[in-house]
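Trainee: Curious how this folds, go ahead:
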Amino acid sequence: MKTILVVGGAGYIGSHMVKMLLDSGYRVVTLDNLSGGYREAVLGGDFVFGDIADSKGLDRLFAGYAFDGVMHFASFIEVGESVRNPGKYYQNNVAATLNLLDAMVAHKVNACIFSSSAAIFGEPQHVPLNEQHPKQPINPYGLSKWMIEQILADYDHAYGLKSICLRYFNAAGADPDGLLGERHLPETHLIPLVLQAASGQRESITVFGQDYDTPDGTCIRDYIHINDLCQAHLLALEKLLAGSKSTAYNLGNGAGFSVKQVIDVAKKVTKQPISVIMGKRRAGDPARLVADSKQAQTVLGWQPQYADLATIIAHAWQYELKMKNKE
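Mentor: The predicted structure is shown next:
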């Protein structure tokens, strides 16, 4: 039984990853400072309250377990906040990650799965975005992710630390079993915001711009079901543990969905009215952001199981209702 450290395993993606690893027969240790995650979202394995900014704590953790690999999800993710407060993002997403990588090198743990972002590409020069697309991030969040990808390449060259970086835009949906889902404070992602409007948790949803060069005039974005995303991470981990070279893959749903599509499908799934406010465009919002995942499908054998938008929203709605009923 291989032992995997999941950093940020109490967060949205991390908690779903922990569940999948446990279901797949791995021993799992979660490290999380609970700044954006929830202890009850970690459904099994060992939980360690701590922070990768604490190098001494990391040394004790790595001394206490024989880790076969590390999966790193512990990043701040709000683009707007990264522009307003870049120091927070460089300190956590870059400097603290260096502590983690140094602990891995010191304890000879040579397999790292890194949750990167398609934000490393910046303004799209072509859509969908493949792995070769120029990397020109336009905000500190995207820059922090690209910096770590480059640092990982250097750590491979110098220390033999192998990594696979996975780049994607929007994780969406919820655990089909209804045990886990998306809980951000504040919530900034479209699908949960739309569903909060459907459940009465918020009064309305604002659409920023309806005059883009897309079929219905609203922005098209990439939404990948959280379980499909975790499946890609699991396949990448298995590849790395089997001796793969360091590499990176883009993960996408292939076509993308517009803001209007998301709202329309949410109305059908929830059978609830959703109040929509039409707002002006936001600065820096490209018309389309879709990642090309052909390479991940070919090399990793990744095949998304929940590509249908209605399924993604139905699973998220199940969790939204569960959380509302808890109140």
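Trainee: okay, CA-based contacts and neighbour counts for the rest of this
Mentor: Will do.
Trainee: Let me see the ranges of the helices in the protein.
Mentor: For the chain, applying DSSP state H gives helices covering 12-23, 55-64, 79-84, 86-89, 97-106, 140-159, 190-199, 226-241, 259-270, 294-295, 309-326.
Trainee: A172: which of those helices is closest?
Mentor: Each of the helices of the chain has some distance to A172 by Cα to Cα; the shortest is helix 226-241, at 5.5 Å.
Trainee: Outside of that closest one itself, list whatever touches it.
Mentor: Helix 226-241 has contacts (Cα atoms under 8 Å, 6 or more residues apart in numbering) with 13, 16-17, 20-21, 68-69, 111-113, 162-164, 166, 171-175, 246, 251, 296, 300-306.
Trainee: this one next, for a side-by-side:
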Amino acid sequence: MKFLVVGGAGYIGSHMVKKLLDAGHDVEVVDNFSGGHRLPAIELDIADAPALDAVFAEHHFDAVFHFASFIQVGESVAEPAKYYQNNLAATLTLLQAMLRAGVKNLVFSSSAAVYGDPQYTPIDEEHPKAPINPYGRSKWMVEQILEDFDHAYGLKSVSLRYFNAAGADPDGELGERHEPETHLLPLILQAAAGRRSTITVYGRDYDTPDGTCIRDYIHVSDLCSAHLLAVDYLLEGGASTAFNLGNGQGFSVQQVIDAARRVTGRDIVTSDAPRRAGDPPRLVADSSRVRALLGWQPKFASLDQIVTHAWNWEQKYPWS
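Mentor: All right, here's what the predicted structure looks like:
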């Protein structure tokens, strides 16, 4: 099969490209490199309709993978226009280009942020959708557009609602590297590597066993395996749908720090700060639906495996 991966130079997108190539597929990558790292790809912004049309005219794609979204919640609150322009309006441009080219299968990177503050955990796909920031709203709006495009134009899609993607390529060829970095595990490993003096723990007074927030961490390789199953499902005629992607078990901030200490053998200094506004005590996925319908099973479900692969990357490609 031949696939177009938009946003293929980013953290998850680059791992997906590797997964597709390893599976024997033909892949074209487009990226504007606003948040990704330079690699062989077609440089364009998905807001550029003529450029997209040129790509679709040159290649026949069986499906499109869409990873080209901005992802920082805090930034979305401060700059909502940036998020609605890229995550929503540019996605609409991409969908229209797909329709003009007759490409009607899309795997979309959505987010658990569509649910907002959880009313219950673990969170299943039927949980009310009440996003509390522009990032989450942009993802939920796209999901609703996809539903409308299915009914009107026959464009089939699978929206994958990520919880906390983490880890790195088990082969050590790829890893996580954002600037600025906002994700917990790479921040902890930066402290272990001596690139930052301390890791801040925001709140130790939550209603959890150790008082710190609990989140559902899913290995990036397992995340990409779910995308492969999702595109196969679409190409076999599956109906448009959405799935949660998580391990179904939560780990607290303190447990992640403890795992990093075990894996790295380093002393990781922590400092405490008050709770951040909008941080719920627990965010854990009910992923039983994707397991049942697509047969997905995480291969790297243990926290120590996730941390080990991320640490191998941190050591192999140290920052200057």
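Trainee: Can you pull the TM-score for these?
Mentor: Remark: TM-score between the superposed chains equals 0.99 [TM-score structural alignment, normalised by the length of the second structure]; 320 aligned residues with a Cα RMSD of 0.7 Å.
Trainee: can you redo the helices of the first structure as CSV with distance to T30 of the first structure and mean neighbour count?
Mentor: Converted to CSV, the helices of the first structure look like this (distance: least, Cα to Cα, whole Å; neighbours: other Cα atoms under 10 Å):
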stretch, distance to T30 of the first structure, mean neighbour count
helix 12-23, 8, 23
helix 55-64, 11, 15
helix 79-84, 26, 15
helix 86-89, 22, 17
helix 97-106, 14, 19
helix 140-159, 21, 20
helix 190-199, 25, 22
helix 226-241, 15, 21
helix 259-270, 33, 18
helix 294-295, 29, 18
helix 309-326, 23, 19
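Trainee: out of those, nearest to Q210 of the first structure?
Mentor: helix 259-270 (8.9 Å).
Trainee: State the span of the second structure onto which that closest one is aligned.
Mentor: Helix 259-270 of the first structure lines up with residues 253-264 of the second structure when matched by TM-score structural alignment.
Trainee: what about the matching stretch, distance to the chain center?
Mentor: Centroid displacement of stretch 253-264 of the second structure relative to its chain, using Cα atoms, centre = their mean, to the nearest Å, is 22 Å.
Trainee: average gap between it and the first structure?
Mentor: With mean Cα distance after the TM-score superposition for the first structure, stretch 253-264 of the second structure departs from the first structure by a mean of 0.3 Å once superposed.
Trainee: contacting residues around that stretch?
Mentor: By Cα under 8 Å, 6+ apart, the surrounding residues in contact with stretch 253-264 of the second structure are 185, 188-189, 192, 201, 210, 212-215, 267-268, 303-304, 307-308, 311.
Trainee: go again using 7 Å as the cut-off
Mentor: 188, 212-214, 267-268, 304, 307-308 (Cα atoms under 7 Å, 6 or more residues apart in numbering).
Trainee: Reformat these as TSV; add distance to V77 of the second structure.
Mentor: What follows is those, written out as TSV (distance: Cα to Cα, whole Å):
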residue	distance to V77 of the second structure
I188	25
T212	24
C213	22
I214	23
D267	35
I268	31
D304	33
V307	30
T308	33
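Trainee: ok, of these, which one's closest to A81 of the second structure?
Mentor: Of the contacts of stretch 253-264 of the second structure, the one sitting nearest to A81 of the second structure (Cα to Cα) turns out to be C213, at 29.8 Å.
Trainee: Would you mind measuring from the counterpart of that closest one in the first structure to H126 of the first structure?
Mentor: In the first structure, C213 of the second structure lines up with C219, judged by TM-score structural alignment. Distance, C219 of the first structure to H126 of the first structure, by Cα to Cα, to the nearest Å: 15 Å.
Trainee: which of those two has more neighbours?
Mentor: With neighbours defined as other Cα atoms under 10 Å, C219 of the first structure and H126 compare such that C219 has more, 26 against 12.
Trainee: what's the distance between I138 of the first structure and G11 of the first structure?
Mentor: For I138 of the first structure, the distance to G11 of the first structure - Cα to Cα - is 25 Å.
Trainee: Pick out whichever of those two has more residues nearby.
Mentor: G11 (26 against 16).
Trainee: Could I get the contacting residues of the more buried one?
Mentor: Contacts of G11 of the first structure by Cα under 7 Å, 6+ apart are 36-38.
Trainee: repeat for A285 of the second structure
Mentor: A285 of the second structure neighbours (Cα under 7 Å, 6+ apart): 122-124, 163, 216, 244-248.
Trainee: do the same with N110 of the first structure
Mentor: Here N110 of the first structure is in contact with 69, 104, 160-162 (criterion: Cα under 7 Å, 6+ apart).
Trainee: Out of those, list just those in strands.
Mentor: 69, 162 (DSSP state E).
Trainee: picking that back up, which of the contacts of A285 of the second structure sits closest to N87 of the second structure?
Mentor: F163 (17.8 Å).
Trainee: Pretty sure S111 is one of the things that closest one touches, is it not?
Mentor: Yes - if you go by Cα atoms under 7 Å, F163 of the second structure and S111 touch, sitting 6.5 Å apart.
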